[in-house]
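Participant: Here is a sequence together with a model predicted from it:
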Amino acid sequence: MTAGSIFVWETLGTALLILLGAGVVANVTLKDSLGKGGGWLLVNFGWGLAVFVGASVSAPSGAHLNPAVTLGLAAAGKTEWADVPVYFAGQMIGAMLGATLAWLAYKKQFDNHDDPAGTRGVFCTGPTVASAPWNVLTEVIGTFVLVIWILLSPGVELAADGTPNFGNSALGYAGVAFLVIGLGASLGGPTGYAINPARDLGPRIVYALLPIKGKGSAEWGYSWVPVVGPLIGGALAALLYLALPV
C-alpha cells in the first residue's frame, strides 16, 4: 500500500473514532444532551463501538488508528519503519478532525453548558489522582494489554506488510471493540484510559484552539503522560511478543 493510501485511510478511520468517542463523552457530560448522566459504562460502550467503526472503515490501511499500535507492530517487525511517520500523521490529523466534528455536532450544548470550564474531559483525558509516575504506569499497562492482544490474538491475522487483518465486519473488529470496553471498565478509572497518543493529544490541541466560551485549561502539564505511557506500553508488548515462542 502506498504512503498516500495509508495516510487517507488512517485519517478517515481515526476521525470517525474520535468523532464517536468524544461524542459519547459530550452526550454524557453536557447538560442539554439527552445522554446527560449516562455514566461511565455508556462512555465505555461508546468508545468501544467508536473503535469498531473506525477500525472497520480503515481496514485497507490495517486499522492501526493509534501510534502505540503502529510502534508496537513496527518494533515487532510487523510494519515497515518507513511507514510509521505516515501512520502517525494520519492518526494525528484524523484525531483533530474528529474532535472538531464532535464539537460542531454539540455546538449549542457547549454554548448552553453551565460548567464550560469543565469541558476539557470531552476531548482528552486526565487523572483522578495526579501522580505522574503512577499515571504513566496505568497508561503503560492498559496499552500493553491492547497491543499484546493485537499481536497474539488468534482472531487477528497479520499480513506480510504487518497490517492486522480482522476482515471488514468480521468478529475481529468486534473483538477489539469488546477489548476497549473491557479496558475502560477495568483499567480506565485512574486516568480515563487514553491508551492512544493521537486520541489524547490531537483533541487536546483542538480544545485549546476552539472558541468555547469560558473553557478551562488544556492541562499541558499532564499532556505528555497519555503520549509517553501508551508508547512505552506498545513497545513493551512488542518485546514480549518477540520473546515468546510464536
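Facilitator: Done, it's in.

Participant: from here on, contacts and neighbour counts on C-alpha atoms
Facilitator: Fine.

Participant: in the top helix by length along the chain, what counts as buried?
Facilitator: The single longest helix within the chain, with elements called by DSSP state H, is helix 3-29. Using 16 or more other Cα atoms under 10 Å as the test for burial, helix 3-29 gives 6-29.

Participant: mind listing what Met96 touches?
Facilitator: Contact analysis of Met96 by Cα atoms under 8 Å, 6 or more residues apart in numbering lists Ala15, Gly202, Pro203, Ile205, Val206.

Participant: Next, the contact list for Cys124, please.
Facilitator: Cys124 neighbours (Cα under 8 Å, 6+ apart): Ala194, Arg199, Asp200, Leu201, Pro203, Arg204.

Participant: Verify the stated contact: the fifth one with Phe123.
Facilitator: Yes. With contact taken as Cα atoms under 8 Å, Pro203 and Phe123 are classed as touching, separated by 5.2 Å.

Participant: Overlap of the contact sets of the two?
Facilitator: Common neighbours of Pro203 and Phe123 (Cα under 8 Å, 6+ apart) are Ala99.

Participant: before we move on, back to that, mind checking which of the contacts of Cys124 are in helices?
Facilitator: Per DSSP H, these map to helices at Arg199, Asp200, Leu201, Pro203, Arg204.

Participant: Just want the angle from the very next helix or strand once past the longest helix of the chain to helix 3-29.
Facilitator: Next along the chain after helix 3-29, taking DSSP states H and E as the criterion, comes helix 40-57. Here the directions of helix 40-57 and helix 3-29 differ by 160 degrees (axes from the mean of the first three to the mean of the last three Cα atoms, to 10 degrees).

Participant: Put this next to the first one:
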Amino acid sequence: MNSYIAEFIGTALLLLMGSGVVANVVLKQTKGNNSGWIVITTAWALGVFIGVVVAGPYSGAHLNPAVSVGLAIAGLFDWNLVPGYSLAQVLGGGFGATIAWLMYKDHFDITDDPSLKFAPFATAPAIRNLSSNFLSELVGTFVLILVILYSTGATLEDPQNTPIGLGALGALPVALLVWVIGLALGGTTGYAINPARDLGPRIAHQLLPIRGKGSSDWSYSWVPIIGPLLGAALAASTFLFLGT
C-alpha cells in the first residue's frame, strides 16, 4: 500500500471511530446518549489502535501532522514526506467524519443544539480562554510526541527504525497513550492534539448540508493546529537535548 494512501485510510478510520463515538454520546436518541467522557476517551484510544494497525506497516501510522513534524525535527523522518503525509491525514480526517455524519444523520436531524451537531466534527474549549486553550493543546501534544519518540525504538544512530505501528503489539502503547492524555488532559479543550483530526472534520462541517448547523468556529481553529505543532516541536527538541 502507498504510504500516503495508508495515512489517509488510517486517519479516516480514526475519525470514523472518534466522530462516531462523540455523535453516539451527544446526539438525541442514540443508544449511547449521555454515556459520558470515559466512553469518548476509550473509543478515541481504540480508534487510534485501529488506525495504527492498518497503516503502521505501510507508513508508520503517523495519522497526525504533529507526529510527522516531531519525527522530522528529531531526524527520524524525511522532511520531504511531511507535506504529503499531512495532506493525506487532513483529507482522511474529513472523510472519516463525513462517514460518521452519514451514519448518524437521523440523529443529527433531530438534535436541536448546533453545538452538539458540531461536537462530533471538531474540538471546542470547555472554557474559552485562548491562551490557556493553546497551552492545553501544546502540553497534551508534547506528552504525546515525547512518549512516541521514546517508544518507536528509533535512535539517532538508527533513524530508519521509526514505525509507530507494526501490528497490534505496536499499536497498543500508542492507544494507551492517547487514552491517558484524554482522561488526564482532555477536559479543557477536548484534546485535539492533532491538526488533521480537527481541521479535516471542521472543513467537513463547513461544507456538509447539516440541518440546523451553526458556526464552524474558525476563530478558534488555529488553537488545535498551532498548539499541537508547537508542542511537537518542543517534544522533539527535548528528545534531541536529552539524547536517546
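Facilitator: Arrived safely, thanks for sending. Treat the numbers as computed from the prediction; the structure is a model and nothing was measured.

Participant: follow-up on the earlier one: now, which of the contacts of Cys124 of structure 1 sits nearest Leu101 of structure 1?
Facilitator: Pro203 (10.6 Å; Cα to Cα).

Participant: What is the neighbour count of that closest one?
Facilitator: Around Pro203 of structure 1 there are 31 other residues, counting by other Cα atoms under 10 Å.

Participant: What residue in structure 2 is paired with it?
Facilitator: By TM-score structural alignment, Pro203 of structure 1 lines up with Pro201 in structure 2.

Participant: Please name the nearest non-neighbouring residue to that match.
Facilitator: Spatially, and ignoring its direct neighbours in sequence, Pro201 of structure 2 is nearest to Gly94 (4.3 Å; Cα to Cα, 6 or more residues apart in numbering).

Participant: so where does the one you found fall, helix or strand?
Facilitator: helix 82-103.

Participant: against structure 1, where does that helix fall?
Facilitator: Using TM-score structural alignment, helix 82-103 of structure 2 pairs with 84-105 in structure 1.

Participant: contacting residues for Thr162 of structure 2?
Facilitator: Contacts of Thr162 of structure 2 by Cα under 8 Å, 6+ apart are Gly60, Leu76, Phe77, Thr152, Gly153, Ala154.

Participant: Roughly how far does the third one sit from Ala97 of structure 2?
Facilitator: The one in question is Phe77 of structure 2. 28 Å (Cα to Cα, to the nearest Å).

Participant: out of the two, which sits in the busier spot?
Facilitator: More crowded of Phe77 of structure 2 and Ala97, by other Cα under 10 Å: Ala97, with 32 against 20.

Participant: give me every residue that touches that one.
Facilitator: Ala12, Leu15, Leu16, Ser19, Gly20, Pro120, Phe121, Pro201, Ala204.

Participant: let's see it at 6 Å
Facilitator: Leu15, Leu16, Ser19, Pro201 (Cα atoms under 6 Å, 6 or more residues apart in numbering).

Participant: biggest separation within the residues you listed, which pair?
Facilitator: Farthest pair in the contacts of Ala97 of structure 2, by Cα to Cα: Leu16 and Pro201, 10.3 Å.

Participant: Quick one: map Ala12 of structure 2 onto structure 1.
Facilitator: Per TM-score structural alignment, Ala12 of structure 2 is aligned with Ala15.

Participant: Quick check, its match in contact with Gly98.
Facilitator: Yes. Between Ala15 of structure 1 and Gly98 there is a contact under Cα atoms under 6 Å: 4.0 Å.

Participant: burial measure for Pro57 of structure 2, as a count.
Facilitator: Pro57 of structure 2, neighbours per other Cα under 10 Å, totals 18.

Participant: Neighbours of the closest residue in space to it that isn't next to it in sequence, how many?
Facilitator: Nearest non-adjacent residue to Pro57 of structure 2, counting by Cα to Cα, 6+ apart: Leu166, 5.2 Å away. The number of residues packed near Leu166 of structure 2 is 18, by other Cα under 10 Å.

Participant: Now do the SS call for Leu166 of structure 2.
Facilitator: coil (DSSP: H, G, I helix; E, B strand; the rest coil).

Participant: wait, what's in contact with Met92 of structure 1?
Facilitator: Ala198, Gly202.

Participant: and it, how far is that from Gly46 of structure 1?
Facilitator: Applying Cα to Cα, the value for Met92 of structure 1 to Gly46 of structure 1 is 20 Å.
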